[in-house]
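Asker: Sharing a model that was predicted from the sequence below.
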Amino acid sequence: MGLISEVLLLPFAPVRASGWAVRQVLREAERIYYDPATVRAELARLEEQLEAGEITEEEFDRREDELLDRLETALGSGTSTGNGTGS
């Protein structure tokens, strides 16, 4: 049955390969998005923008909350940077 199903599904191989590629890109994007080092760097840039007067206190608070939520999610899920600096 396995051989027959493979032969019948062969025309769909490009679609399956595209789906795999999309999943890999999504996985890498999520890894970078939730990387604690990336989030900390964004927090530092955000603070610099506030000190330079580029954003308001309200904007700072809103974006800081979003970044802290991302950091909490990353640390809670055990995501690491792969270089020993993560949890």
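Answerer: Here it is on my side, so go on. Numbers count the residues shown, from 1 in each chain.
Asker: switch to C-alpha atoms for all contacts and neighbour counts from now on
Answerer: Will do.
Asker: can you pull the contacts of the residue nearest the centre of the chain?
Answerer: By Cα atoms, centre = their mean, the chain has its centre lying nearest to Glu30, at 2.2 Å. If you count contacts by Cα atoms under 8 Å, 6 or more residues apart in numbering, Glu30 has none.
Asker: let's bring in a second one:
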Amino acid sequence: MGLITQILTLPLAPVRGTVWVLDQVLLTAEREYYDPEPVRAELAELEQQLLSGRIGDEEFDRREDELLDRLEWLEANQQRLRANS
């Protein structure tokens, strides 16, 4: 970028900085949202609840199906994102 361009676009610097910060926040939020580890941890906790008798088989099956569907969706999304990178 030339000196004149920098001088002329100087008033836009705060906007560019704000856009960059928002982009970084969005990337971090997406990374956390698509992270399968919390779902895996929840599956492990669910199994512990079943083994300790805090939940029954029906509730375990229902919640496990929901978590496995979410995990499958997350892993498919990760593969799609890697393919597009």
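Answerer: Received, thanks. A quick note: this is a predicted structure, and the numbers were derived from the prediction, not measured.
Asker: TM-score for these two?
Answerer: After superposition, the two chains reach a TM-score (TM-score structural alignment, normalised by the length of structure 2) of 0.59; 75 aligned residues with a Cα RMSD of 3.1 Å.
Asker: The residue nearest to the centre of structure 1 corresponds to which position in structure 2?
Answerer: For Glu30 of structure 1, the aligned residue in structure 2 is Glu30 (criterion: TM-score structural alignment).
Asker: quick one: the helices in structure 2?
Answerer: 3-8, 13-33, 37-52, 57-84 (DSSP state H).
Asker: Taking helix 57-84 as reference, get the angle to the third one.
Answerer: Same thing as helix 37-52 of structure 2. On the basis of axes from the mean of the first three to the mean of the last three Cα atoms, to 10 degrees, helix 37-52 of structure 2 is oriented at 160 degrees to helix 57-84.
Asker: which secondary structure elements does helix 37-52 of structure 2 contact?
Answerer: helix 57-84 (3 or more Cα pairs under 8 Å, 6 or more residues apart in numbering; DSSP states H and E).
Asker: Now do the buried residues in the helix it packs on.
Answerer: 60, 64, 67, 71, 74, 78 (16 or more other Cα atoms under 10 Å).
Asker: Just name the closest of those residues to Trp20 of structure 2, please.
Answerer: Gln78 (23.6 Å; Cα to Cα).
Asker: How about the contacts made by the closest residue to that closest one other than its chain neighbours?
Answerer: Using Cα to Cα, 6 or more residues apart in numbering and skipping the chain neighbours, the partner closest in space to Gln78 of structure 2 is Tyr34 (7.3 Å). Contact analysis of Tyr34 of structure 2 by Cα under 8 Å, 6+ apart lists 74, 77-78.
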